[in-house]
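Enquirer: my questions are about this predicted structure, shown below with the sequence.
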Amino acid sequence: MAMALRPIDNALPTTTPERPKKQSKVSVAIQKQSEFGVNDENKAPLPSSADVTIDYISSENLKPIADPESKVESLMEGLDSKDWIMVCESLNNVRRLALYHSSLLFPYLEKVMLVLVKAMKNPRSALCKTSIMAASDIFNAFGDKLLDCTISVAYDNLLLQLLLKASQDKRFVCEEADKTLKATVMSMTPLPLLHKLRGYVSHANPRVRAKAAVSISNSVSKMGLEGMKEYGLISMVQMTAYLLNDRLPEAREAARSIATLIHKGVTENEEEKLGAWQNFCESNLPPIHVPSMLKVISSQ
């Protein structure tokens, strides 16, 4: 007898299987390391920037170091620290050494200026401002010694950073950089400084051009006629005519001051001063620049 076959149940489930749940993302807080800050679990955590107050000590309130020889020996270690707070402290020691123990600091000056440039590029405003203040004290302490061929390149980099910082939008950094640029002018012989500043008159950044023009004007005011002649009156008037057509008023105002000083030098022994000035400009400038130079003097 044939067996009756039972109906086979449907092998497939009647309901759709549940999809595996998607793993949720877990956020892990990772503390970002700054250029001058490295985390080390074996060390006590560094205080956060909110807990730190940096004192900006004026030069006249800085005190001599009790044991400068030992401080110099450990100076570079502090400047190379990954802790930006320690770098600030070491920069203040640089300032004290520059003001009171400059002969001990001089052998380290090139390395110190490289640290200053690095610190000025740091986004921490406190570190940037402290480095600018240190640069000012170094300029006042060493003056023309900074133009020594062995450290001249380091000085050039430092000068460029100061012009850049004086051109930025952070007011308290900008003002400090302006003070330091003035210290540069006051502490150095005008002629060699003028040769270094001359290259920034054609800088791509108009604010840098303007800051350079102001420093050039301040340097020329210290030179006197003989100094201007040594630099070259023709080169000076050509540079001035270029700045008179600059985009920024600050550069044009500095150029007018320079033009007035050149005019005094050119016409010092001339009876017909306006005529002598016109002849000088027409002889040494493209015709398109002559009217603006004449206007500077005639409007006074």
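Expert: Done, it's in. Numbering: from 1, shown residues only.

Enquirer: from now on I want contacts and neighbour counts done on CA atoms only, so please keep to that.
Expert: Fine.

Enquirer: got the contact list for Ala204?
Expert: The contact partners of Ala204, by C-alpha atoms under 8 Å, 6 or more residues apart in numbering, come to none.

Enquirer: distance of it relative to Leu91?
Expert: 31 Å (C-alpha to C-alpha, to the nearest Å).

Enquirer: kindly report the same for Ser298.
Expert: The gap separating Ser298 from Leu91 is 49 Å, by C-alpha to C-alpha.

Enquirer: looking at those two, which is more packed in?
Expert: Leu91 (27 against 9; other C-alpha atoms under 10 Å).

Enquirer: what helices or strands is the host helix or strand of Arg95 leaning on?
Expert: Assigned by DSSP states H and E, Arg95 belongs to helix 84-100. If you count contacts as 3 or more C-alpha pairs under 8 Å, 6 or more residues apart in numbering; DSSP states H and E, helix 84-100 packs onto helix 75-79, helix 102-105, helix 125-142.

Enquirer: and these as CSV, adding distance to Pro190?
Expert: Converted to CSV, the helices and strands packed on helix 84-100 look like this (distance: least, C-alpha to C-alpha, whole Å):
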stretch, distance to Pro190
helix 75-79, 31
helix 102-105, 22
helix 125-142, 14
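
Enquirer: which residues sit against the helix holding Arg95?
Expert: With C-alpha under 8 Å, 6+ apart as the test, helix 84-100 has contacts from 36-37, 54, 59, 62-65, 68, 75, 78-81, 104-105, 127, 130-131, 133-134, 137-138, 141-142.

Enquirer: so it versus helix 125-142, what angle?
Expert: 20 degrees (axes from the mean of the first three to the mean of the last three C-alpha atoms, to 10 degrees).

Enquirer: using ChimeraX, define a selection of the buried residues within the contacts of helix 84-100.
Expert: The ChimeraX command for the buried members of the contacts of helix 84-100 (criterion: 16 or more other C-alpha atoms under 10 Å) is given here:
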select :36,68,75,78,79,81,104,105,127,130,131,133,134,137,138,141,142
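
Enquirer: neighbours of Arg207, how many?
Expert: Neighbour number of Arg207 under other C-alpha under 10 Å is 20.

Enquirer: so it is in contact with Leu248, correct?
Expert: Yes. Assessed by C-alpha atoms under 8 Å, Arg207 is found in contact with Leu248 at 7.5 Å.

Enquirer: let's bring in a second model and compare:
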Amino acid sequence: MALRPIDNALPISPDNPRLKKHAKVSIQTQKRAPEVGLNDENKAPLPQPVDASVDYMASENLEPFEDPESNIQSLVEGLDSKDWVTVCGSLNFVRRFAIYHSGLLLPVLEKVMLVIVKAMKNPRSALCKTSIMAASDIFDALGEKLLDSSAFDQLLLQLLLKASQDKKFVCEEANKSLTALVNSIAPLPLLNQLHGFVNHGNLRVRAKAAVSISNSVSKMGSEEIGEFGLVSLLQMASDLLNDRLPEAREAARSIVFSVHNAFTENEKSNPRAAWQSFCETNLSTIQAQSMLKVLSSSSQ
């Protein structure tokens, strides 16, 4: 069954009365811009058609399918399309399935995740943003089930990269998606996925990873923090305190407070001395002093 364009991924056409006034400029632009394939992320972007051909529908405005079982095959076919508008439409199908019929996505989840990752790499902003919105709806619907996907690490990296870029409307959408991720997956398993990215060579990726880690740690109790590792979090925060970006340093301070609270929870006699000893045992002298300054500055 061929995939029908849906309301939030309408090709511009002079026959479409809703978009007629835009038809002339859109068609002329498309003639100047050859199709950009999904694998072109490492090439210099070509001039692109205007993004007016895609509407970005809010999740609450998407509707369920009347017959979702019969539409799942159309979804798979559309995701394989070479036409970017068709892929956008299919990604919006993914969003509708995620919100209303998430169980039907599970058998094709791996394929869906790979297409989302590939679309995020695409230089065409409309396709990239639509894929990020699809990721957010999948996070909300499936949560920790996504951790079983072999593409999850790739998806996480792409979100961190997109949240780090200069194109504002893509960057904002990626930040929303990272927030949805933190809110939909339990802190401990998500932390196990995120912690490696604080050593990424891209300082912006490090900062975005640090923020997501900080948000996850702030939701953890002392037992969960202890299960992940107080020392590991302490050393991670210590490294981030010296990062070049203020965003990473602020996230590090938040992690320090969480670790401190978890550590001193059962230290009734002299928690300050116990915390100082803990820092000096597991960090260099300079790093330990930095940790103590974080807490002392907050109490002033």
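Expert: Looks like it came in fine. Every value quoted in this text rests on a predicted model; they were computed, and no experiment measured them.

Enquirer: quick TM-score on the pair, please.
Expert: Superposed pair, TM-score by TM-score structural alignment, normalised by the length of structure 1: 0.83. Supporting alignment: 259 aligned residues with a C-alpha RMSD of 1.7 Å.

Enquirer: what residue of structure 2 matches up with Pro287 of structure 1?
Expert: Applying TM-score structural alignment, one finds that Pro287 of structure 1 aligns to Thr285 in structure 2.

Enquirer: distance of its match from Lys24 of structure 2?
Expert: From Thr285 of structure 2 across to Lys24 of structure 2, the span is 68 Å (C-alpha to C-alpha).

Enquirer: equivalent analysis for Leu234 of structure 2, please.
Expert: From Leu234 of structure 2 to Lys24 of structure 2 the distance is 59 Å (C-alpha to C-alpha).

Enquirer: so between those two, which is more surrounded?
Expert: Leu234 (24 against 13).

Enquirer: list the contacts for the counterpart of the more buried one in structure 1?
Expert: In structure 1, Leu234 of structure 2 lines up with Val237, judged by TM-score structural alignment. When contacts are counted by C-alpha under 8 Å, 6+ apart, Val237 of structure 1 is found next to Ala259, Ile262, Cys281, Asn284, Leu285.

Enquirer: again, but for Leu178 of structure 2
Expert: Contacts of Leu178 of structure 2 (C-alpha under 8 Å, 6+ apart): Ser136, Leu159, Leu160, Ser212.

Enquirer: so the counterpart of the last one in structure 1, which of the three states?
Expert: Spelled out, that is Ser212 of structure 2. In structure 1, the residue matched to Ser212 of structure 2 (TM-score structural alignment) is Ser215. Secondary structure for Ser215 of structure 1, judged by DSSP: H, G, I helix; E, B strand; the rest coil, is helix.

Enquirer: now do the contacts for Ser215 of structure 1.
Expert: Applying C-alpha under 8 Å, 6+ apart to Ser215 of structure 1 gives the contacts Leu181, Lys182, Val185, Leu197.

Enquirer: at 7 Å what do you get?
Expert: Leu181, Val185 (C-alpha atoms under 7 Å, 6 or more residues apart in numbering).

Enquirer: equivalent analysis for the one 10 residues further on, please.
Expert: Residues touching Leu225 of structure 1, when contacts are defined by C-alpha under 7 Å, 6+ apart, comprise Gly265.

Enquirer: and for Phe36 of structure 1?
Expert: Counting by C-alpha under 7 Å, 6+ apart, Phe36 of structure 1 makes contact with Ser81, Lys82, Asp83, Trp84.

Enquirer: now those in CSV, please, with extra columns for distance to Ser167 of structure 1.
Expert: Shown next, in CSV, are the contacts of Phe36 of structure 1 (distance: C-alpha to C-alpha, whole Å):
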residue, distance to Ser167 of structure 1
Ser81, 28
Lys82, 28
Asp83, 27
Trp84, 24
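
Enquirer: which of these lies closest to Ser219 of structure 1?
Expert: Taking C-alpha to C-alpha as the measure, Ser219 of structure 1 sits nearest to Trp84 out of the contacts of Phe36 of structure 1, at 34.8 Å.

Enquirer: what is the burial count for that closest one?
Expert: Trp84 of structure 1 has 24 neighbours, counted by other C-alpha under 10 Å.

Enquirer: again, but for Pro34 of structure 2
Expert: Neighbourhood size, Pro34 of structure 2 [other C-alpha under 10 Å]: 12.

Enquirer: could you do Tyr242 of structure 1 as well?
Expert: If you count neighbours by other C-alpha under 10 Å, Tyr242 of structure 1 ends up with 16.

Enquirer: so where does it fall, helix or strand?
Expert: Here Tyr242 of structure 1 is assigned to helix 233-244, by DSSP H and E.

Enquirer: would you mind listing the buried residues in that helix?
Expert: Quick answer for helix 233-244 of structure 1 (16+ other C-alpha under 10 Å): Leu233, Ile234, Met236, Val237, Gln238, Met239, Thr240, Ala241, Tyr242, Leu243, Leu244.

Enquirer: in a markdown table, list the residues you listed along with distance to Met113 of structure 1.
Expert: Below are the buried residues of helix 233-244 of structure 1 laid out as a markdown table (distance: C-alpha to C-alpha, whole Å):
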| residue | distance to Met113 of structure 1 |
| --- | --- |
| Leu233 | 33 |
| Ile234 | 34 |
| Met236 | 30 |
| Val237 | 33 |
| Gln238 | 33 |
| Met239 | 29 |
| Thr240 | 31 |
| Ala241 | 34 |
| Tyr242 | 32 |
| Leu243 | 30 |
| Leu244 | 33 |
